[in-house]
Every structure is written in C-alpha cells, then in structure tokens.
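1. Just to be clear, the model below is a prediction. Sequence and coordinates:
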Amino acid sequence: MTHHDEHDSHGERDAHGERQPRLRRRAQGELESQVLAALHTARGPVSAAWVQERIGGDLAYTTVMTILTRLLAKDVVTRERAGRSFAWTPASDEAGLAAFRMRKVLDGESDREAVLASFVTTLTPDDEQLLRDLLGHAGAEADD
C-alpha cells in the first residue's frame, strides 16, 4: 500500500482515508476588506480581539494582527496605545473604504490601462463629468 499525504490538491483525508473538502483559504485582499468592514462598524477605536470576534470563523488572532499591521503600513488604519496593546480605527470614511477596494481590484489586474478605459466607458455622462471635474481640480492643486 502506498503512503498518501494528508494534504493533496483535493483536500485532506479523514481517519478512513476518505477525502474531505478543504476549506477555502481567504485571500489577503478579502481579509483586509473584512477587517476594514469590521472597523467601520465600530463606534470608536477597538482592539484586535474585537475585530477577530466580529469577523468570526476560525481566523487566528495573530492573523488579524498581521492584517492590521499591513493596513497600518498602507495608511488605511491608525492605532493608538491602549494599555499593553493597541486600539485600531479606520483612517477614512466609507467613501475611503470603497476607494481602497477599487484600488485593490485595479492593483490585482495586469493591464491597468485597459481596466481603467473599460471603467470610464461604462460611466454615466454625469459620473464622467464628475470624474473630469475631480481630475481637473486635483491637477490644479498639484500646480499650486
């Protein structure tokens, strides 16, 4: 009889050698979005344990801390000392969270120009004008 590895591409084997479906591993971007969404439901600064509890599932505390630290490095969250640990808050409002998600999608694509071009062609005329106005305003501020 050949030895079967516990882990294979189809899942794990139980005590009887039957394949069990592998739990889907959440992607980093998905975890970041879940952590940010949890922070946005808070009424103020919260602990990593609070975030872990809100996300639920089997997510380890250390994983939540890793995600929060990565988000801090991206300036998406802020933290302040709270005793021996930290209290975390989102750095922006719901609009900022949506913009962060849009950037994550864009960053995951290989042809940014094609994605942006496709996005712009699907905008309503009002949204297209708003985007032009915002880009013009940002360009004027850069010239100052």
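-> Now that the structure is in, tell me what you want to look at. Numbers count the residues shown, from 1 in each chain.
2. use CA for all of it now, contacts and neighbours both
-> Fine.
3. show me what contacts the nearest residue to Glu94 once chain neighbours are set aside?
-> Nearest residue to Glu94, sequence neighbours excluded (CA to CA, 6 or more residues apart in numbering): His40, at 7.4 Å. Residues in contact with His40 (CA atoms under 8 Å, 6 or more residues apart in numbering) are Thr89, Pro90, Asp93, Glu94.
4. another structure for you, compare them:
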Amino acid sequence: MPTKTINKLGELERAVMDQVWALGESGEPSVSVRQVHEGLLRGRDLAYTTVMTVMGRLADAGLLVKERGSGRAYLYAAAGTREELTASSMLGQLQGLPSADRRAAMLHFLGDATAEEIADLKAALAEVEKRHGRSNGGRS
C-alpha cells in the first residue's frame, strides 16, 4: 500500500498524477519526466527539475512505479488507477478500527452523502454482491 494517500496530495502532486494517468489512458504505460513536464507547461511555468523531484517523491511514497529507461532517464507509471488508489486510501482510513467505530464512521460519511452518492453506493454494493454471488458458486 502506498505510504502517502491520494487524498493527501498537494496541488502540484495531484497535477503530476493527473498527467501520468492521462498519458496512460492515451496508451503510454510508462512516461518520462519530460512528457509530464511538457503536459504541465500548458497551464503553468515549472522547472523540469521541480517535476523530476515531485515524481521521485511520488515514487518514494508508492504512488508511482519508477523503472530505468534508456540512458540515464527513468520512466514512471502510476501504481494504480485513480479509482484503485482512492479506494486504497479509503480502506486505509478504516483498517484497524474496531467494528463499531468503522460502522459509526461509515454512518457519518453516509449522513452527509447526497442522493446521487447514495444511489452510486447502492449500485456499487449491488455490483459487489453480484460478483461475490458468482465467485462462491452462486451463494451470497
């Protein structure tokens, strides 16, 4: 599990992750600092070394995977999708809590949820129940 959670990222770290994910969605499984830097330059003035430092820190935190590219350059890939890392962050907050505390935390969260968020949650629960029903021989 990453040592830094996706919800604790600073603005620049989030922008770097967004750029890595965007490049990944366009078919680039691993990206260079230069590619991310060029993408970020569209909206701001950043030094290449700043982006390189941020990407190194994200790799150290477990949010990016770093591999040696050609020459001296490293290539980076997201350690998971945006959804996977968000779920990991949410689970990390609940892990280790006693059952009653976990339930209370979820009730507080759901108490502030919108009707749309509740509908999304119900749909997600139905999907999970459907998967579990298939994976254990049809038993729920």
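-> That came through fine. Everything numeric in this text was worked out from a predicted model, so none of it was measured.
5. And the TM-score between these chains?
-> Once superposed, the chains reach a TM-score of 0.55 (TM-score structural alignment, normalised by the length of the second structure), with 99 aligned residues with a CA RMSD of 3.3 Å.
6. got TSV for the contacts of His40 of the first structure, with secondary structure and neighbour count too?
-> Conversion of the contacts of His40 of the first structure to TSV gives the following (DSSP: H, G, I helix; E, B strand; the rest coil; neighbours: other CA atoms under 10 Å):
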residue	secondary structure	neighbour count
Thr89	strand	23
Pro90	strand	25
Asp93	coil	10
Glu94	helix	12
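7. tell me which of those is nearest to Asp8 of the first structure?
-> Using CA to CA, Pro90 is the member of those that lies nearest Asp8 of the first structure, at 38.7 Å.
8. which residue lines up with Tyr61 of the first structure in the second structure?
-> Alignment note (TM-score structural alignment): Tyr61 of the first structure maps to Tyr48 of the second structure.
9. circling back: Serialize the contacts of His40 of the first structure to CSV and add fields for distance to Thr121 of the first structure.
-> Shown next, in CSV, are those (distance: CA to CA, whole Å):
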residue, distance to Thr121 of the first structure
Thr89, 35
Pro90, 32
Asp93, 27
Glu94, 25
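10. Of all pairs in the residues you listed, which one is the farthest apart?
-> Pairwise over the contacts of His40 of the first structure, using CA to CA, the maximum falls at Thr89 and Glu94, 12.5 Å.
11. how many neighbours does Leu97 of the first structure have?
-> Leu97 of the first structure has 18 neighbours, counted by other CA atoms under 10 Å.
12. which one's the longest helix in the first structure?
-> helix 125-143 (DSSP state H).
13. Run through who's touching that one.
-> Counting by CA under 8 Å, 6+ apart, Val120 sit against helix 125-143 of the first structure.
14. For the closest residue to Arg81 of the first structure other than its chain neighbours, which three-state class applies?
-> Spatial nearest neighbour of Arg81 of the first structure, excluding adjacent residues (CA to CA, 6+ apart): Ala87 at 6.3 Å. Here Ala87 of the first structure takes the strand state, with states given by DSSP: H, G, I helix; E, B strand; the rest coil.
15. Ala87 of the first structure: what's it in contact with?
-> Pro45, Val46, Ser47, Ala48, Arg79, Glu80, Arg81.
16. go again using 10 Å as the cut-off
-> Neighbouring residues of Ala87 of the first structure by CA atoms under 10 Å, 6 or more residues apart in numbering: Gly44, Pro45, Val46, Ser47, Ala48, Ala49, Trp50, Thr78, Arg79, Glu80, Arg81.
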